[in-house]
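[1] Got a predicted model here, sequence first, then my questions.
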Amino acid sequence: MAWDPEQYALFDVWRRRPAHDLVAALPSIEPKTVVDLGCGGGQLARLLAERWPDADVLGVDNSPAMLTWAEGTASRVRWMQADLRDWRPHWPVDLLISNAALHWLDDHQRLFPELLQTLAPGGVLAVQMPRNFEAPSHRLLYETAGEGPWAAKLKEALRTKPVHAPRDYYDWLSPRAARVDIWETEYLQVLNGDVPVLQWTRGTTLVPVMETLQGEELDAFLAAYRAKLEAAYPQRPDGNTLFPFKRLFIVARV
């Protein structure tokens, strides 16, 4: 997909907070090798390189635009463009971490055990994924996609349930891990601006729609979706908009 780093960065403070929470939950570890899967603009990879200055840190992403953004900031992190559906480290990794990326991939029942198998003894797999797909922001998007003249075009473009229940990840990982910690956190995000939830989804969930529709058809879709978001997420008396957002965290150690 064609990611827009500037659009994604509009809510950088809120997008970075789960990454910091994921890092804070890591067990005691002094990794020599670190891989950030779906590194995006590279903020997390640079944070990890600063935390462990002796570690070899690699950021992997499939978006040229995101990697160009990442490479524009001086750091000692190595960057690689690769398709995360197929790419796996071919060396033992001490810390394999992914923040808000793996929900774009299918077949988690196969994917997560495969990632665990790339770890060195004592290594850690740490993952954060949105699990907000039943919230109005997403439910209304799917509803809008299914009820307009664009329905046939968008039928295969949107993935309505890309993240499974927490217990599923426990069942897939626990037979292969010494310890598995899984939890969910719902962030009450306080946003401002004109229909900010629309601006949020334009950086993520709406990307497949904007790649599929064009011109007046895309404008009509966005107008219909915007009207629903305005009703679902009204502006508060102080001018802000509240956007609850649930995220799933997984930390597994072998």
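    Great, that's in hand. Numbers count the residues shown, from 1 in each chain.
[2] can we go C-alpha only for contacts and neighbour counts from here?
    Will do.
[3] Quick check: residue 71 vs residue 13, distance?
    Remark: distance between residue 71 and residue 13 (CA to CA, to the nearest Å) = 20 Å.
[4] hold the first one in mind and look at this next one:
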Amino acid sequence: MATDSQRVAQAFERHYAQYDTDAVVQRHVAARLDEAIGRFCPGLSVRRALEIGIGTGFLTRLIAQRYPEADWWFNDLSPAAFDWIPADLSRVQTLPGDAEHLPYPDGLDLIAAASALQWFDNLGAFFSKAFRVMNPGGLLAVASFAAGHFRELSALQPTPLRYPEAHALADWAEHAGFRVLLCEGWTETLLFPTMRALLHHLRCTGVNGRSTAAIRTPAQLRRFEELYREQSRLPADGHLPLSYCPVILLAFKPEHTAPANFVTAPPPDFC
């Protein structure tokens, strides 16, 4: 099913003020992606960089501090995302709109995206476009969500939610021409006291899932919570789990050999 980018943007804009508080997993993902960049690419020189889906700046603040001399292009679907950019980030151009379909600037040394690629319909095309505009030796640092993500919600749908296997990101990157440094997935489970609290969390993090679209009355909410507990084998008074399955990928555009400023990773660890 094709993603309605306007609907996604509106969902984020309605709850933009709450996103920083509620998007705890997305904050963890951004920190882990930034840490991986520092660990595997300690000597990376970045003059021109693009971040896709800056949101409230979880990743932006970290990597902009890591590469303060870079010329930055910041992208987001929502115009509100550009309002928080501080004045001391002066070498910034904004690139509003759907990053899956926008042209990217040429000659990039870094393309980064945290918790944005899950909204793309054609990840293979994204990796190919990223490869074309990147300088040799440049780094692609992205995070998304993989199979098993929101598994509890997916189990209640006639058509399950579809997320790629974690290794698929590495496969797409390599098919486009990149060399993979790291592909790492894990699971984080959040707990909520009620279904109302769980759905509030989804709304505040920009998710308007098909699985909850039919919940319009208190009776429907109670029945949905009953089904949720039954399929998870939970007691009537237990907390409700919601599983996130993030995956991060680091890959570089090769020259003739791997650049000396990259650290060779151990074998990929998939969730």
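    Ah, there it is. In this text the structure is predicted, and so the values were computed from the model without any measurement.
[5] What's the TM-score once they're superposed?
    Once superposed, the chains reach a TM-score of 0.75 (TM-score structural alignment, normalised by the length of structure 1), with 232 aligned residues with a CA RMSD of 3.4 Å.
[6] ok so, going back, residue 71 and residue 13 of structure 1 - which one has more neighbours?
    residue 71 (16 against 9; other CA atoms under 10 Å).
[7] Which residue is the nearest non-sequential neighbour of that one?
    Nearest non-adjacent residue to residue 71 of structure 1, counting by CA to CA, 6 or more residues apart in numbering: residue 79, 7.5 Å away.
[8] Tell me the residue in structure 2 aligned with that neighbour.
    Aligned against structure 2 by TM-score structural alignment, residue 79 of structure 1 finds its counterpart in residue 94.
[9] And the helices in the stretch 1-150 of structure 1, which stretches?
    Assigned by DSSP state H, counting those that start in this stretch, the stretch 1-150 of structure 1 shows helices spanning 5-8, 12-24, 43-51, 64-71, 108-117, 136-147.
[10] could you point out which element follows the last one?
    Just to be clear, that refers to helix 136-147 of structure 1. helix 151-154 (DSSP states H and E).
[11] The very next helix or strand once past that following helix vs structure 2, average offset?
    Downstream of helix 151-154 of structure 1, the first helix or strand assigned by DSSP H and E is helix 166-173. When structure 2 is overlaid, helix 166-173 of structure 1 sits 2.8 Å from its aligned residues on average, using mean CA distance after the TM-score superposition for structure 1.
[12] Need the nearest residue in space to the residue mapped onto residue 36 of structure 1 from structure 2, chain neighbours excluded.
    Alignment note (TM-score structural alignment): residue 36 of structure 1 maps to residue 51 of structure 2. Leaving out its chain neighbours, the residue that sits closest to residue 51 of structure 2 by CA to CA, 6+ apart is residue 112, at 4.7 Å.
[13] For the one you found, give me its contacts.
    49, 50, 51, 52, 140, 141, 142 (CA atoms under 8 Å, 6 or more residues apart in numbering).
[14] top of these by neighbour count?
    residue 140 (27 neighbours).
[15] For residue 109 of structure 1, which residues are in contact?
    Per CA under 8 Å, 6+ apart, neighbours of residue 109 of structure 1: 169, 172.
[16] Which residue lies nearest the spatial centre of structure 1?
    Structure 1 has residue 100 as the residue nearest its centroid, 1.7 Å off, counting by CA atoms, centre = their mean.
[17] What residue in structure 2 is paired with it?
    The equivalent of residue 100 of structure 1 in structure 2 is residue 115 (alignment by TM-score structural alignment).
[18] my guess is that match contacts residue 143, does it?
    Yes: here residue 115 of structure 2 reaches residue 143: they are 5.5 Å apart, a contact under CA atoms under 8 Å.
[19] residues shared between the contacts of these two?
    Residues touching both residue 115 of structure 2 and residue 143 (CA under 8 Å, 6+ apart) are 29, 30.
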